[in-house]
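A.B. asks: pasting the structure only:
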């Protein structure tokens, strides 16, 4: 994989970016708890089709700098990083593709800066403009204290549990939330049982699925080898309620650029409260919706589990712009 790595200064932080190809800029925004490497299967396909593909480690993640305070991981900060990154890369506009947390960042940036965003694609997480996610109070009422986004709010607890054994954490999360999880009760909301630890509901897998190798796990584990490596990523969740206020002025705006949504039918996000209804409203939220695609048997890690299908959907979308 002929991918170049370098660092770009964005809003006072140095972000590690991976890059391949020349042409119109396509920014790939990863989710939790991943890195640029989650897009490893997309680089060559998009670059060979004539695009400049750039995937950053977003603020607080992996090889990029960490912000000084929890408050600096708000949605406006994250969207601000994307807009600044477009300029720092010498481009006037970009197509944004986001997965998991990267999807709300992509949707929000497209919502606020259509002058910079040619088009936007979200994998797994549909657009919930302008706040990105429901408040923790709403989630607590629906799912209780064990719901993972609520569980993440306590400083230090999830940080330490995830960092105790990064390789095991990655194996358990990547397989547990995938379409290959042998527990047929999935997809379901990620809820930590009373008296349990965060990953108790995702046991160590007996074997890795075909789309995930031991080498892949090792790359992710290395990026999260520091004792506090998960704190920056978790701080994104610790701004969910702050985002409700910061983004309140933008209620009612629609995503006015061409859009694409792709999700697996075994993705836990698709069964969360309100998501099926939200998905039905996509043409109203994003009037230039190109397609709403469901991948059979695919879980949460869309572009890793189904790279050929995701690449085909992205290339079709890009060709239509």
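C.D. replies: Nice, I can see it. Keep in mind that this is a model prediction, so the values were computed, not measured.

A.B. asks: rest of the way, CA atoms for contacts and neighbours
C.D. replies: OK.

A.B. asks: isn't there a strand covering residue 96?
C.D. replies: Yes. Counting by DSSP: H, G, I helix; E, B strand; the rest coil, residue 96 is part of a strand.

A.B. asks: what residues are up against it?
C.D. replies: 26-29, 106, 110, 117-121 (C-alpha atoms under 8 Å, 6 or more residues apart in numbering).

A.B. asks: Repeat that for residue 19.
C.D. replies: Residue 19 makes contact with 3-5, 43, 52-55, according to C-alpha under 8 Å, 6+ apart.

A.B. asks: now do residue 232
C.D. replies: Here residue 232 is in contact with 59-61, 66-67, 70, 73 (C-alpha under 8 Å, 6+ apart).

A.B. asks: Strands of the stretch 201-321 of the chain, residue ranges please.
C.D. replies: When assigned using DSSP state E, counting those that start in this stretch, the strands of the stretch 201-321 of the chain occupy the ranges 259-264, 289-295.

A.B. asks: Three-state assignment for the residue lying closest to residue 56 once chain neighbours are set aside, please.
C.D. replies: Among residues not flanking residue 56 along the chain, residue 17 sits closest, at 4.0 Å (C-alpha to C-alpha, 6 or more residues apart in numbering). Assigned with three-state DSSP, residue 17 falls in the strand class.

A.B. asks: So which of the contacts of residue 19 belong to strands?
C.D. replies: In strands, defined here by DSSP state E, the members of the contacts of residue 19 are 4-5, 52-55.

A.B. asks: Quick check: the nearest residue to residue 176 once chain neighbours are set aside vs residue 76, distance?
C.D. replies: Distances taken as C-alpha to C-alpha, 6+ apart place residue 202 nearest to residue 176, at 5.1 Å, with adjacent residues excluded. Counting by C-alpha to C-alpha, to the nearest Å, the separation of residue 202 from residue 76 is 32 Å.

A.B. asks: Surely residue 132 forms part of a helix?
C.D. replies: No. The assignment for residue 132 by three-state DSSP gives coil, which leaves it out of any helix.

A.B. asks: Surely it touches residue 108?
C.D. replies: Yes. Counting by C-alpha atoms under 8 Å, residue 108 is a contact partner of residue 132 at 7.3 Å.

A.B. asks: for comparison:
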């Protein structure tokens, strides 16, 4: 299916792989560049970069990872590990008939991309990632293990995301998504801005101004609709 976009035509495909259906969007022709988003984003977060990459002579591919947007949302948390996400990247290439691709990842998508390059160097020939550096196997305790050993389990925000109650705490996307954008931005006073080590200054607070002015309203509303989907 074709998608009308201000940056040029895009092709949308729903790919079935690894027991899930993934919403995949492409733009341009040439060597493949596969974009992998993080939290709390979706394929649209890359669309401006996709336009630039396509204009430069590449086949830009972005998708909603499992649990996001128009892709499947398995209920079992065990189906969201890095291994499953790497498998989805491999499945996308197989379904599209692509032999090799460059990976571009951000946030959790960067973690997936680094691991994909390690697990399948035959498929992924280059990696460019934002916000998350590679952690090589055998490099010692993970960041979370180090923080837990230091007694920070009740402070660092990622630990709260792992608790069963997090599902309901983040369920109202119309509130939580604009809140993440606002509190993680430069708009709030420094004394009130998000602090990853202070639960009282979490990302999960309503935005006092709704959708922040720096955000594209269409993008935000599409993301909220995607989180509200339960199928």
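C.D. replies: Great, that's in hand. Nothing here was measured: the structure is a model prediction, and the numbers come from that model.

A.B. asks: Got a TM-score for the pair?
C.D. replies: Here the TM-score for the pair of chains, by TM-score structural alignment, normalised by the length of the second structure, is 0.85; 221 aligned residues with a C-alpha RMSD of 2.6 Å.

A.B. asks: gap between the aligned residue in the second structure for the residue nearest to residue 56 of the first structure and residue 93 of the second structure?
C.D. replies: Using TM-score structural alignment as the criterion, residue 17 of the first structure maps onto residue 24 of the second structure. Counting by C-alpha to C-alpha, the separation of residue 24 of the second structure from residue 93 of the second structure is 11 Å.

A.B. asks: ok, now residue 156 of the second structure?
C.D. replies: Distance of residue 156 of the second structure to residue 93 of the second structure, computed by C-alpha to C-alpha: 36 Å.

A.B. asks: hmm, back to that, between the contacts of residue 96 of the first structure, which sits nearest residue 261 of the first structure?
C.D. replies: Distances from residue 261 of the first structure to the contacts of residue 96 of the first structure, taken as C-alpha to C-alpha, are shortest for residue 121 (5.8 Å).

A.B. asks: check which helix or strand covers that closest one.
C.D. replies: Using DSSP states H and E, residue 121 of the first structure sits within strand 117-123.

A.B. asks: which position in the second structure aligns with residue 125 of the first structure?
C.D. replies: By TM-score structural alignment, residue 125 of the first structure lines up with residue 132.

A.B. asks: still on that earlier bit, thinking the residue nearest to residue 176 of the first structure is in contact with residue 178, fair?
C.D. replies: No. Residue 202 of the first structure lies out of contact with residue 178 (C-alpha under 8 Å); the separation is 10.7 Å.

A.B. asks: re the thing from before, residues shared between the contacts of residue 132 and residue 108 of the first structure?
C.D. replies: Common contact partners of residue 132 of the first structure and residue 108 (C-alpha under 8 Å, 6+ apart): residue 75.

A.B. asks: neighbour-wise, which of these two wins?
C.D. replies: Using other C-alpha atoms under 10 Å, the more surrounded residue of residue 132 of the first structure and residue 108 is residue 108, with 27 against 22.

A.B. asks: Show me what the more buried one lines up with in the second structure.
C.D. replies: In the second structure, residue 108 of the first structure lines up with residue 115, judged by TM-score structural alignment.

A.B. asks: Relative to residue 54 of the second structure, how far out is that match?
C.D. replies: According to C-alpha to C-alpha, residue 115 of the second structure and residue 54 of the second structure sit 25 Å apart.

A.B. asks: what helix or strand is the counterpart of residue 88 of the first structure in the second structure on?
C.D. replies: Using TM-score structural alignment to pair residues, one finds that residue 88 of the first structure aligns to residue 95 in the second structure. Per DSSP H and E: residue 95 of the second structure is located in helix 82-96.

A.B. asks: Which residue in the first structure aligns with residue 57 of the second structure?
C.D. replies: Under the alignment by TM-score structural alignment, residue 57 of the second structure pairs with residue 50 in the first structure.

A.B. asks: got the residue ranges for the helices in the second structure?
C.D. replies: Applying DSSP state H to the second structure gives helices spanning 47-55, 82-96, 108-119, 143-149, 157-161, 166-169, 173-183, 217-228.

A.B. asks: can you redo the ones you listed as a markdown table with distance to residue 2 of the second structure?
C.D. replies: Output for the helices of the second structure, formatted as a markdown table (distance: least, C-alpha to C-alpha, whole Å):
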| stretch | distance to residue 2 of the second structure |
| --- | --- |
| helix 47-55 | 14 |
| helix 82-96 | 16 |
| helix 108-119 | 25 |
| helix 143-149 | 42 |
| helix 157-161 | 36 |
| helix 166-169 | 33 |
| helix 173-183 | 27 |
| helix 217-228 | 17 |
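
A.B. asks: I'd like to know which of these is closest to residue 201 of the second structure.
C.D. replies: helix 173-183 (8.5 Å).

A.B. asks: what does the closest one contact?
C.D. replies: By C-alpha under 8 Å, 6+ apart, helix 173-183 of the second structure touches 40, 170, 188, 192-194, 202-207, 210-212, 215, 220, 224, 227-228.

A.B. asks: Now the buried members of the residues you listed.
C.D. replies: Using 16 or more other C-alpha atoms under 10 Å as the burial test, the contacts of helix 173-183 of the second structure include 170, 193-194, 202-207, 211-212, 220, 224, 227 as buried.

A.B. asks: from those residues, which single one is nearest residue 46 of the second structure?
C.D. replies: Using C-alpha to C-alpha, residue 220 comes nearest to residue 46 of the second structure of these, at 13.3 Å.

A.B. asks: so what's the aligned residue in the first structure for the closest one up against?
C.D. replies: Aligned by TM-score structural alignment, residue 220 of the second structure pairs with residue 217 of the first structure. By C-alpha under 8 Å, 6+ apart, the residues touching residue 217 of the first structure are 167, 170-171.

A.B. asks: now that we have those residues, which one has the most neighbours?
C.D. replies: Counting by other C-alpha under 10 Å, top hit in the contacts of residue 217 of the first structure: residue 171 with 24 neighbours.

A.B. asks: any idea what that one aligns with in the second structure?
C.D. replies: By TM-score structural alignment, residue 171 of the first structure lines up with residue 178 in the second structure.

A.B. asks: what's the answer for residue 97 of the first structure, then?
C.D. replies: In the second structure, residue 97 of the first structure lines up with residue 104, judged by TM-score structural alignment.
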